[in-house]
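**Student:** Need the 3D shape of this:
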Amino acid sequence: MSETAAASAEPGLLYSRILLKLSGEALMGDQGFGLEPATVDRLARQVKAAHDLGIEICLVIGGGNIFRGLSAAAEGMERTQADYMGMLATVMNALGMQSALERIGVPTRVQSAIPMASVCEPYIRRRAMRHLEKGRVVIFAAGTGNPYFTTDTAATLRAMEMGASAILKGTQVDGVYDSDPRTNPAAQRFSEVSYHEVLTRNLKVMDASAIALARDNALPIVVFSLHEDGGLTDVLRGRGRFTRVGP
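**Tutor:** Got it, this is the predicted structure:
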């Protein structure tokens, strides 16, 4: 696709501009740490498939595969310092995903909330909007740039700033369940669930600040499995298995 303008979206898609939220752990595959190239490449191909439909896409990727600030703070590290280290981990993941996307022909920009001009752009809202309009995938790194805020909150904030139609959250399971389906075979999956129920039942979709921000702005959150080939494009067409969190 040319970088001069985004392609027209395929008819019948539910969303025209999305923010895709991935955990850092999604990038490490079967490893216990870091980035597994084959897994990153597989996720990049899913993003490309959606991009080829004409969808405008931005991403937020966590850093838990490299460093988790909250866990480090629990071990005695000063929380603010630990959170900044976690933000730097998200920049590493963003650069890894950028490399994978550009290898398969998807123009990509990384914008960091912590300025580091040698490796990526600073976060500038108007510039990010222009990148999306030109058909580039934009990866937002370093969270909100502030300690005590998770990448879930950063994802919701950036989605609102970009005017995204929805947040699509790729997870290890195919939606939101009333308990962990990996340990409880009788767990029930929701096809739709309200923000209020997510908060009151502590359903672990995203952290409470992110859910509250989405609720206050009526921003849908769609939870689907990263492990389904074509899962992202199926969700965009309203197919497959997923859970929609909304009013």
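**Student:** all contacts plus neighbour counts: C-alpha atoms, from now on.
**Tutor:** Noted.
**Student:** where exactly do the helices run in this protein?
**Tutor:** Counting by DSSP state H, the chain has these helices, from start to end: 37-52, 69-74, 79-103, 125-133, 151-162, 195-200, 208-216, 231-236.
**Student:** need those helices in CSV with distance to residue 170 and mean neighbour count, can you?
**Tutor:** Listed next are the helices of the chain as CSV, based on distance: least, CA to CA, whole Å; neighbours: other CA atoms under 10 Å:
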stretch, distance to residue 170, mean neighbour count
helix 37-52, 10, 19
helix 69-74, 21, 17
helix 79-103, 15, 21
helix 125-133, 20, 17
helix 151-162, 12, 22
helix 195-200, 17, 17
helix 208-216, 15, 19
helix 231-236, 8, 21
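**Student:** Minimum distance to residue 60: which of those helices has it?
**Tutor:** helix 151-162 (5.7 Å; CA to CA).
**Student:** if we can go back for a sec, nearest to residue 177, out of the helices of the chain?
**Tutor:** That would be, of the helices of the chain and by CA to CA, helix 195-200, which comes in at 10.3 Å.
**Student:** Remind me what that closest one packs against, helices and strands.
**Tutor:** helix 208-216 (3 or more CA pairs under 8 Å, 6 or more residues apart in numbering; DSSP states H and E).
**Student:** Please look at residue 140 and residue 122 and confirm they touch.
**Tutor:** No - the criterion here is CA atoms under 8 Å, and residue 140 misses it with residue 122 at 9.5 Å.
**Student:** Let's compare: structure for the following, please.
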Amino acid sequence: MMKDFDLGPILTGEYASLLLHGASLTLQLMLYAWTLAMTLAFALVVVRLTHKPLLERLVAGYVSYHRNVPTLVQLMLWYFGVPTLLPESAQLWLANFSTEFIFAVIALGLCQAAYFSEDLRAGLRAIPAGQNEAARALGLGYVRAMRYVILPQGIRNSLPSLVNHTVLLFKNTSLAMAIGVVELTYATREVENYTFRTFESYLVATVGYLAVSLLLMAVGALIARRFDMARAR
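**Tutor:** Purely as a prediction, here's the structure:
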């Protein structure tokens, strides 16, 4: 006989606490990985702007690797493979910390940096060459021209892609369950195992992922509107 639909056991007591802990860890994982990815993405774009063939090829290789190897495989490589290359003292040190979380941040951040860097590069390439020439004609040096003229326009041009890939990063945090990170998907599976309420458990997780994804897109739309208003002044 089919069980009656009941969210009560899922949203109360220790099961609710487990889901909230998973949701919190998911958001932390996304935030840290996003920060790493965006920082590295800017560095990769700057390297490519040097127009030095060797450096450009190295960056292109980095981007190609991370865009063509499944994110799950990259997580497995970092968690199971990289520690075996470290000295025993380093392995013991890592064992005393949240190794799963640390490697998940690194793997997701490095992977997403490849996408972010391509988004930023496409946004910069869409800027007319005259913008840089005009900035230099006004007496701005290279750094100030990039900071006040080129980068703001490049970020505005690449904003839709950056938002889409930010949402993708948020969804990819669920892959971290494969290496033992107790994020939302992992917590949902545990709750389902304990309560045997499969539909209710995954419904709560689905609503949570959907809500955060829609919120991220809404924030992206708000930022884009602010950029458009600033440009119209």
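**Student:** What does the TM-score come to for these two?
**Tutor:** Once superposed, the chains reach a TM-score of 0.27 (TM-score structural alignment, normalised by the length of the second structure), with 112 aligned residues with a CA RMSD of 6.2 Å.
**Student:** coming back round to it: now the helices of the first structure in a markdown table, with distance to residue 168 of the first structure?
**Tutor:** Formatted as a markdown table, the helices of the first structure follow (distance: least, CA to CA, whole Å):
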| stretch | distance to residue 168 of the first structure |
| --- | --- |
| helix 37-52 | 12 |
| helix 69-74 | 24 |
| helix 79-103 | 17 |
| helix 125-133 | 17 |
| helix 151-162 | 10 |
| helix 195-200 | 15 |
| helix 208-216 | 12 |
| helix 231-236 | 8 |
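**Student:** Now residue 51 of the first structure: closest residue in space, sequence neighbours ignored.
**Tutor:** Distances taken as CA to CA, 6 or more residues apart in numbering place residue 57 nearest to residue 51 of the first structure, at 6.9 Å, with adjacent residues excluded.
**Student:** if we can go back for a sec, more neighbours: residue 140 and residue 122 of the first structure, which one.
**Tutor:** Counted by other CA atoms under 10 Å, residue 140 of the first structure and residue 122 do not tie: residue 140 has more neighbours, with 28 against 18.
**Student:** For residue 155 of the first structure, see how far away that one is.
**Tutor:** Residue 140 of the first structure sits 8 Å away from residue 155 of the first structure, going by CA to CA, to the nearest Å.
**Student:** Give me the common contacts of these two.
**Tutor:** 59, 60 (CA atoms under 8 Å, 6 or more residues apart in numbering).
**Student:** Settle this for me: residue 112 of the first structure is touching residue 125, isn't it.
**Tutor:** No - applying CA under 8 Å as the test, residue 112 of the first structure and residue 125 come out as separate, 11.2 Å apart.
**Student:** hmm, back to that, distance of the residue nearest to residue 51 of the first structure from residue 159 of the first structure?
**Tutor:** Counting by CA to CA - residue 57 of the first structure and residue 159 of the first structure are separated by 10 Å.
**Student:** quick one on the thing from earlier: please identify which of the helices of the first structure is closest to residue 21 of the first structure.
**Tutor:** The nearest among these, by CA to CA, is helix 151-162 at 6.5 Å.
**Student:** could you say what helices and strands the closest one packs with?
**Tutor:** By 3+ CA pairs under 8 Å, 6+ apart, helix 151-162 of the first structure packs against strand 17-22, strand 56-61, helix 125-133, strand 166-171, helix 208-216.
**Student:** To residue 79 of the first structure, which of those lies closest?
**Tutor:** helix 208-216 (18.1 Å).
**Student:** Now do the helices in the second structure.
**Tutor:** Using DSSP H, helices in the second structure cover 8-11, 13-49, 53-68, 71-76, 88-95, 99-125, 129-137, 142-145, 151-172, 184-195, 198-232.
**Student:** and among these, the most buried is which?
**Tutor:** Looking across the helices of the second structure with neighbours counted as mean count of other CA atoms under 10 Å, the highest average goes to helix 99-125: a mean of 23.
**Student:** name the helices or strands packed onto that helix?
**Tutor:** Against helix 99-125 of the second structure (3+ CA pairs under 8 Å, 6+ apart) you get helix 13-49, helix 53-68, helix 71-76, helix 151-172.
**Student:** mind giving me JSON lines with these and columns for distance to residue 219 of the second structure?
**Tutor:** Formatted as JSON lines, those follow (distance: least, CA to CA, whole Å):
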{"stretch": "helix 13-49", "distance to residue 219 of the second structure": "15"}
{"stretch": "helix 53-68", "distance to residue 219 of the second structure": "26"}
{"stretch": "helix 71-76", "distance to residue 219 of the second structure": "25"}
{"stretch": "helix 151-172", "distance to residue 219 of the second structure": "9"}
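**Student:** Residue 101 of the second structure is nearest to which of those helices?
**Tutor:** Taking CA to CA, helix 13-49 is the member of those nearest to residue 101 of the second structure, at 7.4 Å.
**Student:** how far off helix 151-172 does the closest one point, in degrees?
**Tutor:** 140 degrees (axes from the mean of the first three to the mean of the last three CA atoms, to 10 degrees).
**Student:** where does helix 13-49 of the second structure sit relative to the chain's centre, distance-wise?
**Tutor:** The chain centroid and the centroid of helix 13-49 of the second structure are separated by 6 Å under CA atoms, centre = their mean, to the nearest Å.
**Student:** where's residue 46 of the first structure relative to residue 233 of the first structure, distance?
**Tutor:** Distance from residue 46 of the first structure to residue 233 of the first structure, by CA to CA: 8 Å.
**Student:** Revised request: answer the last question for residue 87 of the first structure.
**Tutor:** 29 Å.
**Student:** Could you do residue 137 of the first structure as well?
**Tutor:** From residue 137 of the first structure across to residue 233 of the first structure, the span is 16 Å (CA to CA).
**Student:** One more: residue 22 of the first structure?
**Tutor:** 15 Å.
**Student:** now do residue 61 of the first structure
**Tutor:** Taking CA to CA, one finds residue 61 of the first structure at 19 Å from residue 233 of the first structure.
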